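Asks: sequence and predicted structure below; questions after.
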Amino acid sequence: MHVPDGFLDAPTSVATGVLAAGAVAVALRKAREELDDRTAPMAGLTAAFVFAVQMVNFPVAAGTSGHLIGGALTALLVGPWTAVLSMTVVLLVQAVLFADGGLTALGTNVTLLGVVAVVVGYGIVRALTAVLPRTRTSLLGAAGIGAFLSVPVAALAFVGLFGLGGVADVPLGTVAGAMTGVHLLIGLGEAAITVAVLGAVLAARPDLVHAAGHLRKDAALDRRPGLQPAGPPDEPPSLVLGRRHRGDPAGRGRPERLRQLLPDGLERAAEDAGFGHTAEDSAVAGSPLADYALGGQDGALSGGAAGVIGVVVTLVLAGAWRWWSVAADVPPPRSATDVAAAPAGP
């Protein structure tokens, strides 16, 4: 659901940019409280994982695909404030290096995927786990519900933004209907992936899961001798890898080899509602990594190389805030004058 340039007018894009910048500024301070030295590497690892998994599209309906948003999953693993930072890094790397999501729409994408999806998904899980039994099963069930609902709510948030600043004269009800239907289906995939990944991490290292803090004394989550990490779920054979092209959902004007790829939920909704033609190419559409293809070359080798570069960049940037926070917490060295002026101890 990466919003391209052109769907929203300039004032709306600026407003979401300001909102996103404010959320990131607050998250930079609050995230220090969520991770310690032992769990801090999870921020970069989780962001890199979300970036990698978002390159994989899964079909949800005839002619339509979806991909993981990851807001709920990231918040459950590393905490909501750290999740805002991790998702922002993912979206920044995608927009700047891979032309995935518009540059002027970056604030919109951070607001929808890095704030709304995180807050809704994590908030629902917290509300449910407060009343459900304190078990791993309850946590996984709540995670599935939170992840599922985070997708259509983020889609409806886009509908609200489109109502405020959409550049096309399309009835808001038409946009809402197109966005809601397909993103309810995508939400099912979001829930399945979230539960599978969270369950695997809980089985292997429950002490690294932020949302499992209230369960860590539960015997069901104790690490037992011989307990083996759960393996990754089998990959469906029909996954569509990479190349989530923005704008022109039908593929008109693109090489024939790209037209067979399924548009994602937002692209399909834009096409069905009648505003897909307003999408504009990203300013970095000609970059060497655009469309997740190294040097514009087709093939698994090119896509794999571009993906590896993206994962590495995301990992480094997502972990950088921790280095900054540690440096910010270290008091400046005291001068000899300060030491001499300090009151003597008892």
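Replies: Arrived safely, thanks for sending.
Asks: only C-alpha atoms from now on, for both contacts and neighbour counts.
Replies: Will do.
Asks: now do the biggest helix by length in the chain: which elements does it pack against?
Replies: In the chain, with assignment by DSSP state H, the single longest helix is helix 172-204. Helix 172-204 sits against strand 56-61, strand 64-66, helix 71-78, helix 136-165, helix 265-273, with contacts defined as 3 or more Cα pairs under 8 Å, 6 or more residues apart in numbering; DSSP states H and E.
Asks: the structure to be compared is supplied as follows:
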Amino acid sequence: MHMADALVAPAVAGTMFACSAAAAVYSVKQVKLDIDTKKVPVMGVMGAFVFAAQMINFTIPGTGSSGHLCGGMMLSALLGPWGGFLTMIGVLLIQGLLFADGGLLALGCNIWNMAFYGCFLGALLIWKPMMKGGMSKVKIAAASILGCVLTLQLGAFSVCLETYVSGITELPFGIFVGTMQPIHLAIGFVEGLITAAVLVFVYEARPELLFGSTEKEQEEGRFSFRHTLAVLAAAAVLTGGLLSLAASSNPDGLEWSIEKVAGGAELEADGGIYEAAGSIQETTSLLPDYGLKGSESALGTSVSGIAGAAAVVALCAGLCHIFKLFRKCSEQE
């Protein structure tokens, strides 16, 4: 559901940048207040996992469309809404800069649509209330599916609203909404199942890593913290380096909806700001469209998956250093 620059007017893009930036500043303040020693490495590992998982587009049967994990709900269930939101920003930055996935002008929109709803609303309005009184596999599965479905519906509606306010006449609001919502309902359900599987594993392996876990639950883990983290890291490498090769070639829900409404997935926008954003992205995208430049080799997909996951880890580590979270962790120890 990564929006391209052509879908948003500069004024809308600027507004959404401001909204996303405000949420990011607030998240930094909250993370610095509430950081748990063990959450810092989890940010990098789970950010890498979400990046890799987003590369796998799964087919939506009978539609000709595909979908992929957003990851906001998953990250917030592990890191809390603030840590999850900052980690999602890292994922989206790497995707936009290194792989030209989503426009740079539309980055504020993509952060809001794909990260804000899943991390803030998903964690605070769905996950936290449902985990009151203790966690269980059934509760985790129900919260994952409900959270992913509802927050992805909000994200899809925001895409329609942002394009409507931007004056994208090729996408009439009512028809676009009527196309976007049903397909993203199916995508959200599949994402919910994937999210549930990952979170149930963490619940069995190391429940203390889940947002809102109780002291009793924190004593029931089957694996050590390092073992759990190693499994998640290995899953990220396997997903990005190997499983990404099996991704569906069908257009994702947004591209599919645009094709249905406008008759083609490519929309063009004229103006200096669009050209400037495109020029920057062309320079920074070392592996455009998750492949080697000038080559359609499957090797490019595997390299992109592993390199992108590593870049997310590096970015998260750099941000933690900038915000002095490592120092805070040392003080806690």
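Replies: Perfect, thanks for sending it. The structure displayed is predicted, hence computed values, not measured ones.
Asks: before we move on, back to that, with structure 2 superposed, average distance for the next helix or strand after the longest helix of structure 1?
Replies: Next in sequence after helix 172-204 of structure 1, counting helices and strands by DSSP states H and E, comes strand 240-241. In this overlay with structure 2, the average offset of strand 240-241 of structure 1 from its partner residues is 5.4 Å by mean Cα distance after the TM-score superposition for structure 1.
Asks: what's the offset of strand 240-241 of structure 1 from the middle of its chain?
Replies: Counting by Cα atoms, centre = their mean, to the nearest Å, strand 240-241 of structure 1 is centred 18 Å from the centre of its parent chain.
Asks: hang on, the earlier thing: most tightly packed of the helices and strands packed on helix 172-204 of structure 1?
Replies: Neighbour counts (mean count of other Cα atoms under 10 Å) averaged over each of those peak at helix 71-78, with a mean of 29.
Asks: the inter-axis angle of it versus helix 172-204?
Replies: Helix 71-78 of structure 1 runs at 30 degrees relative to helix 172-204, counting by axes from the mean of the first three to the mean of the last three Cα atoms, to 10 degrees.
Asks: tell me what helix 71-78 of structure 1 is packed against?
Replies: In terms of contacts (3+ Cα pairs under 8 Å, 6+ apart), helix 71-78 of structure 1 is packed against helix 41-54, helix 80-98, helix 117-129, helix 136-165, helix 172-204.
Asks: how about TSV for those helices, with distance to residue 307 of structure 1 added?
Replies: Output for those, formatted as TSV (distance: least, Cα to Cα, whole Å):
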stretch	distance to residue 307 of structure 1
helix 41-54	7
helix 80-98	10
helix 117-129	24
helix 136-165	24
helix 172-204	20
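Asks: most tightly surrounded among these?
Replies: Mean neighbours per residue, mean count of other Cα under 10 Å, is largest over the helices and strands packed on helix 71-78 of structure 1 for helix 80-98, with a mean of 26.
Asks: what about that one, how far off from structure 2?
Replies: Mean for helix 80-98 of structure 1 is 0.6 Å (mean Cα distance after the TM-score superposition for structure 1).
Asks: and the nearest residue to residue 237 of structure 2 once chain neighbours are set aside, how far from residue 74 of structure 2?
Replies: Distances taken as Cα to Cα, 6 or more residues apart in numbering put residue 306 closest to residue 237 of structure 2, at 6.0 Å, once the chain neighbours are dropped. Relative to residue 74 of structure 2, residue 306 of structure 2 is positioned 20 Å away (Cα to Cα, to the nearest Å).
Asks: burial of residue 330 of structure 1, as a residue count?
Replies: 8 (other Cα atoms under 10 Å).
Asks: for it, what are its contacts?
Replies: Going by Cα atoms under 8 Å, 6 or more residues apart in numbering, residue 330 of structure 1 touches no other residue.
Asks: thought residue 162 was touching residue 12 of structure 2, still the case?
Replies: Yes. With contacts defined as Cα atoms under 8 Å, residue 12 of structure 2 counts as touching residue 162 at a distance of 6.9 Å.
Asks: okay if I get the helices and strands packed on helix 172-204 of structure 1 as CSV plus distance to residue 107 of structure 1?
Replies: As requested, those are exported to CSV (distance: least, Cα to Cα, whole Å):
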stretch, distance to residue 107 of structure 1
strand 56-61, 23
strand 64-66, 21
helix 71-78, 16
helix 136-165, 12
helix 265-273, 17
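Asks: quick check: which of these is nearest to residue 106 of structure 1?
Replies: Of all these, helix 136-165 sits nearest to residue 106 of structure 1, with 13.1 Å by Cα to Cα.
Asks: average gap between the closest one and structure 2?
Replies: Helix 136-165 of structure 1 sits 1.8 Å off on average (mean Cα distance after the TM-score superposition for structure 1).
Asks: and for stretch 184-194 of structure 1?
Replies: Looks like 0.6 Å for stretch 184-194 of structure 1 (mean Cα distance after the TM-score superposition for structure 1).
Asks: who touches that stretch?
Replies: The contact list for stretch 184-194 of structure 1, computed with Cα under 8 Å, 6+ apart, reads 58, 60-61, 65-70, 72-73, 143-152, 265.
Asks: again with stretch 95-105 of structure 2
Replies: 2-5, 8, 10, 13, 107, 110, 274, 277-278, 281-282, 284-290, 308.
Asks: correct me, but residue 28 of structure 1 touches residue 321?
Replies: Yes. With contact defined as Cα under 8 Å, residue 28 of structure 1 counts as touching residue 321 (7.3 Å).
Asks: find residues that contact each of those two.
Replies: With contacts defined as Cα under 8 Å, 6+ apart, no residue is shared by residue 28 of structure 1 and residue 321.
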